Structures are given as C-alpha cells and as structure tokens.
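S.K.: sequence first, then the predicted structure, then my questions.
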Amino acid sequence: MTAAVSTIRVLIADDEALVRAGIAAILGADPDIEVAAEAGNGADALTIARTTRLDALVLDIRMPGMSGLDVLRTLRSERCETPCLFLTTFGEDAYVAEALDVDADGFVLKSGDPRELIFGVRAVVGGGAFFSPAIARRILPRHLGASTSRTLDAKQAFASLSPREQDILRLVGRGLSNAEIAADLFLAQGTVKTHVSSILRRTAARNRVEAALIAVHAHEA
C-alpha cells in the first residue's frame, strides 16, 4: 500500500499563457498537487526555483531566451536536485536527448493524454522516471547506438542483468520509485537502491530515465 502523499508543490514554466493555464487546470484537478508558481519565461522560472520550496518543476523544453534546458542545466550546476518534468512536442528529439545530459527526470508530450502529466509529476517526485509512451518509442539513449539496432542493443543490455535486476528494471520502466518497487517486490528499499545502482553501472545508463528507456526498447516487438 502506498503511503499518504503530502501536497506536491509544482512550478509551471511555459511562454504560452494558454498552455500554462491548461497545465495548471490539469494538475489542479489532483487534490495532492498544488501549482505553487507559474513563469512565462526561463529567467523567471530560474529565479522562482532558486527562492521557492518546490517538489517538482514542469518546464517547457523550449522557450525564447532562456529555455527549459538552460534553466535545468543552471540548477543542476548549483546542485539543485528538484525533479524536473519537461514538456515537449514531436520533432524535438534532439532537445530531449540534450535534456538527458542535464539529468531530466521525465518527458511529457504536449499533445498526449492529460493524465500523463499527473502521472509524470507523481513519478518524478517519488524518485522515478517518466516519459510519454510516444516519446519512449522515438527517443534513443546515445549509448544504445543507431536507431536500427536500438532494440537489439537494449535486449542485450537487459539480458546481461540478473533475474532480480530485470524485475526491478521492468518496474523502473513503468516509472515506479524505489519505494514502490520495494513494496511491489517485497524488498527493503535499500536493497532496491543497491540493485538500481548496479543496473545503471552494468547497462551504462547515465541516469534512471535512460535505464527506463532500455526497459522499453528491450520489450519492443
């Protein structure tokens, strides 16, 4: 059973006012999520993130001037570990790949199911990784090589893991946090953390998002 969730304070940053309003309405429909602040540009988002207690950032991956990528890159250089969920559109694959380099925690397609936004915020706040299925099918971690061999490479990486690590990686691919995986598999949370570290090392995944993508690509038909 999942423990009660305290209020999740979120910053929304998008240069389009109507998009921000839509995101705020979607997130506000969840009783556990509070839209603590909004920003219409990256500079304001950076200032808010530096001065406000937040549990998650929801940033447009591209904004005029300072982009969402610039905001997260700066925050990570300042050792800010607030989970970040990026909003993206089709055709922005290169930006998503760059976001992986700055330790993004998830990606939601703007044109996708609105529920993905809530699922994504909850997943990254819980320590998991999340990305819209449409993005998962398009984006390939650089360490997996060319797109024509991504499934084969992912399957080989997955097969190199122990059965227990494979079980855990499947759940990582579903966006579960360490606590949720521990509950699902009846393991201590510390044990799950140790396994996840081993999975990252053995698959050469740089972060949890890349590990989750390996799980997705390994099970493509």
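M.R.: Great, that's in hand. Quantities reported herein were computed from a predicted structural model and do not represent experimental measurements.
S.K.: CA atoms for contacts and neighbours, from now on please.
M.R.: OK.
S.K.: tell me which element residue 57 falls in.
M.R.: Taking DSSP states H and E as the criterion, residue 57 maps to strand 56-60.
S.K.: can you show me the helices along this structure?
M.R.: 17-28, 42-51, 68-77, 93-101, 115-125, 133-138, 150-159, 163-173, 178-185, 189-203, 208-218 (DSSP state H).
S.K.: okay, the ones you listed, which one's buried deepest?
M.R.: Burial of these is given as mean neighbour count (mean count of other CA atoms under 10 Å); helix 208-218 ranks first at a mean of 25.
S.K.: neighbouring contacts of the strand holding residue 57?
M.R.: Strand 56-60 is contacted from outside by 8-15, 49, 67-68, 82-88, 121, 124-125, using CA atoms under 8 Å, 6 or more residues apart in numbering.
S.K.: which of the residues you listed fall within strands?
M.R.: 8-13, 84-88 (DSSP state E).
S.K.: what is the end-to-end distance of stretch 128-147?
M.R.: Its first and final residues considered, stretch 128-147 spans 25 Å by CA to CA, to the nearest Å.
S.K.: next, the one to line up against it:
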Amino acid sequence: MTPKKTVLIVDDHPLYRIGLKAIIAQSPTFQVAGEAGDAEEGLQLAKALRPDLALVDISLPGQNGIDLVRSMKRALLGTRILVVSMHSRIDYITEAFQAGALGYMVKESAGEGLLKALEAVANGDFFLDSTVSREVVLGIVKTPDAQAVIVDVAYESLTHREQEILRLLAKGQTAKEVANSLSISPKTVENHRINIMRKLELQRPMDLIRYAVRIGLIDVDQWKD
C-alpha cells in the first residue's frame, strides 16, 4: 500500500484547523502530520516533520504567511505549499506564488475543493481557486517581477494614474478620499474617473466595482451580487 502524503496545517484559528483535519481525514491519499497556530511554530514543525505538503494561512501572529512560505521553501525544498486564506486580492495571490506556493485557495472554498487542491499541488501542478479569474492567475505565474500583471486589454489602456485611481475607487474610497491619498484635487479625480469609465466602456459606478472584482483588483467578498 502506498503511504499517505503528510500534511502540515498552519492556521491561527483552532476551529478552522479542526475543519481542515476533518476533510483531510476523509482522504485515502493524505494525512495530517501536525498543526501550528503561528509562523514560528509552523516553521519549527516543518523542519522537524519534513511534510510532503503544507497548508498555510496568510494572516498569522508574528511573521505573516507569505514570509513563512519563503522560509519553508528555503529550508524544505521538497515541501509543496498550498496557501488557504480569507483574502482573494490579486496582490496577496501574486506574493504567495512568487514566494514559492504552488496553490492558492480562498477559505470559503476549502470545504468542497481542499482535496482537489491538495492533489494538484502534490503532483507539482499550480492550483487556483475557481473564484479567482484564471487569466489573472496565469499572468501572475508567468511574471517574474514583483508587480502583479492584470491580463486585460482595457485595463492596460489606462494610464498609470488612472489605474491607481481605479484601484482606490473600486475599494470604496470617495473622490475626496482618493484626492487626499494622492495629493491631487477632487476635481482631478473626477476627471480621471470619467476618462476611466469611458475607456472601460462602463456606465455606472457599480459597473466599475464589478469590473475591478472580475479582473482581480479587489477581494471578491468586497462586492456581492
């Protein structure tokens, strides 16, 4: 009989760890080798257990999960890492993959998709949560630099300043708040907003938010149907 692949869970919520362990216990392929509630303990356990896979949350006490992924990859080349996080923002996803993770899953999807994600990562394949645009992720994986690439022709038609303003408006900031953040006037922000809407062929403010979610600029859970 083929031995089960070992999994280390690093998450600061005990109840969530219990849920992950319950899902993994149903699998004939994987078994939980250990669990940790913070990055320091997680790295120590990883070095001691040398697991086949690690499930790592981003929001951890002390060192964050992205830094933990980097540390694990330096210390344990054979351990394949799946990030499981409440965040679905493109910058988090970008950092996770560039740090060395092979997979990224949003926590609310883990119930149904965790074992599928583990299978993919165990096989050395990239795994992307289905709630995240696949085009966005392919752009991230293929890009070596530290900046996230948005794979969208319309977005690329915007100037750097327009892209900056789009990100802030999509996050819910008012024109005045954007102006304060960028040290420009509210009128300038409004002029840029009009140009952005025209270039993206959007009609309403809500369309702008929908667009930002679709291409991965902001968390999926910041906007609901």
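M.R.: Structure's in. What do you need? Because the structure is predicted, anything quoted here is derived from the model rather than measured.
S.K.: returning to that earlier point: how big's the offset between the strand holding residue 57 of structure 1 and structure 2?
M.R.: After superposition onto structure 2, strand 56-60 of structure 1 lies on average 0.4 Å away from the residues it aligns with, using mean CA distance after the TM-score superposition for structure 1.
S.K.: that strand maps to which residues in structure 2?
M.R.: Under TM-score structural alignment, strand 56-60 of structure 1 corresponds to residues 53-57 of structure 2.
S.K.: with stretch 14-28 of structure 1 instead?
M.R.: By TM-score structural alignment, stretch 14-28 of structure 1 lines up with residues 11-25 in structure 2.
S.K.: outside of the matching stretch itself, list whatever touches it.
M.R.: Contacts to stretch 11-25 of structure 2, defined as CA under 8 Å, 6+ apart, come from residues 9-10, 30-32, 35-38, 56-57, 59-61, 110-111, 114-115.
S.K.: one more: stretch 153-172 of structure 1?
M.R.: By CA under 8 Å, 6+ apart, stretch 153-172 of structure 1 touches 128-129, 144-145, 181, 192, 195-196, 199, 202-203, 208, 211-212, 214-215, 217-219.
S.K.: go with 7 Å
M.R.: Contacts with stretch 153-172 of structure 1, where a contact means CA atoms under 7 Å, 6 or more residues apart in numbering, come from 128, 144, 181, 195, 199, 203, 212, 214-215, 217-218.
S.K.: and stretch 101-115 of structure 2, by the same measure?
M.R.: 24, 69, 80-88, 93, 121, 125-129.
S.K.: kindly list the longest helix within structure 2.
M.R.: Ranking each helix of structure 2 by length (DSSP H) puts helix 186-200 first.
S.K.: which bit of structure 1 covers it?
M.R.: Helix 186-200 of structure 2 covers no residues of structure 1 once aligned (TM-score structural alignment).
S.K.: run through the neighbouring helices and strands of that helix.
M.R.: helix 175-182 (3 or more CA pairs under 7 Å, 6 or more residues apart in numbering; DSSP states H and E).
S.K.: got the angle between the helix it packs on and helix 186-200?
M.R.: Inter-element angle recorded for helix 175-182 of structure 2 and helix 186-200: 100 degrees (by axes from the mean of the first three to the mean of the last three CA atoms, to 10 degrees).
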